[in-house]
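Student: Need a 3D model of the following:
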Amino acid sequence: MTILKNILNENTASLLLYGEISDEGGDGKIASRDVVNELMYLDGNYENLNIRINSVGGDVYPGIAIFNAIRQCRSNVTIYIDGIAGSIAGVIALCGRRVEMSRYARMMLHNVSGGCFGNKKDLQDMISTIESLEDTIAEIIGTRSGKDKEEVKSTYFDGTDHWLKADEALGLGLIDAIYDVEPIPEESSTDDIYRIFTNRLELEQQPQNPDKMKLEDVRKIPRFANCADEAAVMAMLGETARKADKADDLEKENGELKEQLQQQEEERIETTVTEAVTDGRIGADQKDTYKNILKADFKNGMSALKALKPKKLLKDKLETGQPQNIAESPWEKKQREIRERTAARN
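Tutor: Got it, this is the predicted structure:
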């Protein structure tokens, strides 16, 4: 049988495992060598690979060959259970990096079946082979669901076919999501998506919450279009939150620096205007006027102040060049003489 594949876009391809799994194929069966051959080609040419399953199972060894080939893919492999994933097909379904299941689909797990014709030794060898295969399959199921191998064997290899609905498979940890649940609105904000994921992780501790959202709908939102899995979505949300926190910190730091610069500018203007009053370039009553001029245009305001000539007081002229340690300065002496003459006339 020819394996059906579909190229979805330049980064993603889809492969259908629709039919009974066998070694040789034919009569509607899927040949393991054809599947592996297609996987080798697709894995080398596409970043994402979607494998869709609708199979009752088939031969164990060809199924294990397909299982291992999928596991070795470098592409981001997502497996979708569209109808039934039974027996060895159910085991193949567990090897995807992400596994999603339709709410109308079924997964079936049971004992390995086999038989032979021969003597007692032949029958004993067949039983040993079946038990060995069941050990292997139990290990695969246990690795996916987090259960002990012996617990898996006692649960699923009891001679009964175990049919699991999507919500049951999800609860057991065998799948990551139910892909046809009610989607979230495309216009959902980052906060909306973050809240949905967080609530799911806190309340259900399951890889996906079928009652609230599914990853494919998140990917419809442009900023999440390239997210390969849920972890990538959470990483992007976390990065967004970190950027927001960093932006808040930078804004706060920027505000503090602005305050410092403003304070330094006010101190510089105060010092400049005070010096202008002290050396007589401006009067004390002009101080506020020149402060406003400097605030509006410090460069031109400074030029205007520098163009003003300092006023020399008689006191400054008399004291210039005189020793600073004499008992009475020339100014004080002049003032004393004026007072004495005035007193004499009186």
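Student: Please count neighbours and contacts with C-alpha atoms only from this point.
Tutor: OK.
Student: So Ser14, which state does it fall into?
Tutor: Following DSSP: H, G, I helix; E, B strand; the rest coil, Ser14 is assigned to strand.
Student: Surely it and Leu49 touch.
Tutor: Yes - counting by CA atoms under 8 Å, Leu49 is a contact partner of Ser14 at 5.8 Å.
Student: Name the residue in the two with the higher neighbour count.
Tutor: The residue with the greater number of neighbours, taking Ser14 and Leu49 and applying other CA atoms under 10 Å, is Leu49; the counts read 26 against 20.
Student: residues contacting Ala93?
Tutor: Shown in contact with Ala93 (CA atoms under 8 Å, 6 or more residues apart in numbering): 53, 79-81, 85, 99.
Student: run the last query once more with 10 Å
Tutor: The neighbours of Ala93, taking CA atoms under 10 Å, 6 or more residues apart in numbering as the test, are 51-53, 67, 70, 78-81, 85-86, 99-101, 107, 174-175.
Student: Now Trp163. Nearest residue, chain neighbours left out?
Tutor: Nearest-residue entry for Trp163: Met108, 4.5 Å, with adjacent residues in sequence omitted and distances by CA to CA, 6 or more residues apart in numbering.
Student: what's the burial count for Val233?
Tutor: Around Val233 there are 22 other residues, counting by other CA under 10 Å.
Student: Could you also give me the structure for this second sequence? I'd like to compare it with the first:
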Amino acid sequence: MPWECSIFAPSKGGETAGKDMTMSRFFNITTSDDGTSTIFLYGDIGDYTEVQSGRIAQELMEAERVSRRIHVRINSNGGEVYSGIAIFNALRHSQADIRIYVDGIAASMASVIALCGKPVEMSKYARLMLHSVSGGCYGNKQDLQRCMEEIESLEGSLSEIYAERLGMSKEEVKQTYFDGEDHWLTAKEALDLGFIDDIYDADPVPADSTPAQIYTLFNNRLVEPQKNREDMNLEDVKKRPRFKDCASDADVFRLMDQLEEEAGKVPILTKENTDLKAKVKTYEDKAEAEDLAARKQLLDAAEQDGRIDATTRPIYENLLANDRENGEKALAQLPVKRRVMEDLHLEPNGEESPWNRRMREIKDKRKK
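Tutor: Down below sits the predicted model:
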């Protein structure tokens, strides 16, 4: 039986909240008069839900083109871990000035994404939630074991992210928050524990509101104004350089679909780029080692036949390293210097060597 494993991190408090939410077909992004772009992470995280990693990556690139200040507003029950990690990395490695606001709920994987804010603020009525990674799989016992190992590995990775923010150890985070329970935090509690940097005011919510009610309330606050501004937003989109040749709304939507498709290719292209860099590095290391060995061989030969010695060797070593061609020419032009002992013991054409001849003459003189 084939093995399948679906890793996610849904919150129990808002499993069905916000399903009737209707977002604009275009990017969940606005730009204010002061040049600040805002990206809305409102909804569940996943490839087939409201907050898609490829789409957010494209939104981020679009926002970076028009602004160096980007606000990210979160109201999410969480979702797929891998999609959330992709969004976390895209935001964390952005060169823009990113400030994250938790408007309503940042639960499960959404709480991880919130941590990459520089800084991160939270509405005083909002909630933050942490809990263990959940997953499902089927297969034989080896398949189930692999699923458990994958969940444990993901919890280890998420623990490192939390630990870096909180100043705790990885094991402390796992013992405190990955214990099988849902840990709901108010804004004050999140601030005291170090999850966020500040608390901001917002339109009040009923004091006895549940996390699911808070989630729905903030979604409704976002959706209603967007419905009234839908036509205006589409006209603003047409003014962007990428959409200047769109003659109709249908052309705009077709180009949006193309951009979403391109964004989906980003993770694949990133992996290919990483693999190619690794291959180039391996090739460069091998070439450098071969070049070093060849230079050593040239220097050893030159020192052996007397063209250079231990004092002059570093000079030619640097020359070969900086200018291989001219370095070899310089070594080749140096005169070969035979050692005295080699000349004394040489017997050219089978004749008596100078050393042997001198020794014989001394012996003959003594005899006389």
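Student: Got a TM-score for the two of them?
Tutor: Both chains were compared after superposition, and using TM-score structural alignment, normalised by the length of structure 1 their TM-score is 0.50; 179 aligned residues with a CA RMSD of 1.6 Å.
Student: now the residue nearest to Trp163 of structure 1, what's its secondary structure?
Tutor: strand.
Student: which residue in structure 2 lines up with it?
Tutor: Under the alignment defined by TM-score structural alignment, Met108 of structure 1 corresponds to Met129 in structure 2.
Student: Tell me the spacing between the residue nearest to Trp163 of structure 1 and Ile92 of structure 1.
Tutor: Taking CA to CA, to the nearest Å as the measure, Met108 of structure 1 and Ile92 of structure 1 are separated by 12 Å.
Student: shared neighbours of the two, which are they?
Tutor: Listed contacts common to Met108 of structure 1 and Ile92 are 57, 85-86; contacts here mean CA under 10 Å, 6+ apart.
Student: In structure 1, what stretch matches whichever helix in structure 2 runs longest?
Tutor: Counting residues, the longest helix found in structure 2 (DSSP state H) is helix 266-304. Helix 266-304 of structure 2 corresponds to no residue of structure 1 when matched by TM-score structural alignment.
Student: still on that earlier bit, can you give me the separation between the match of Met108 of structure 1 and Glu361 of structure 2?
Tutor: When distance is defined by CA to CA, Met129 of structure 2 is 104 Å away from Glu361 of structure 2.
Student: Which one's more surrounded, the two?
Tutor: The neighbour comparison of Met129 of structure 2 against Glu361 (other CA under 10 Å) goes to Met129, with 24 against 10.
Student: and stretch 134-147 of structure 1, which residues are buried?
Tutor: Neighbour-count burial for stretch 134-147 of structure 1, counted by 16 or more other CA atoms under 10 Å, picks out 134, 137-145, 147.
Student: In structure 2, which residue range corresponds to it?
Tutor: Mapped onto structure 2 using TM-score structural alignment, stretch 134-147 of structure 1 covers residues 155-168.
Student: Need the contact partners of that stretch.
Tutor: Taking contacts as CA under 10 Å, 6+ apart, the residues outside stretch 155-168 of structure 2 that touch it are 81, 85, 109, 111-113, 115-116, 130-134, 149-154, 169-175, 177-178, 193-196.
Student: Strands - which of those land there?
Tutor: Cross-referencing these against strands under DSSP state E gives 130, 134.
Student: For PyMOL, write a command that selects the buried ones of the contacts of stretch 155-168 of structure 2.
Tutor: In PyMOL syntax, the buried subset of the contacts of stretch 155-168 of structure 2 is picked out as below (16+ other CA under 10 Å):
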select buried, resi 81+85+109+111+112+113+115+116+130+131+132+133+134+150+151+154+170+173+174+177+178+195+196
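Student: Now intersect the contacts of stretch 155-168 of structure 2 with the helices, please.
Tutor: Short answer: the contacts of stretch 155-168 of structure 2 in helices (DSSP H) are 81, 85, 109, 111-113, 149-154, 170-175, 177, 193.
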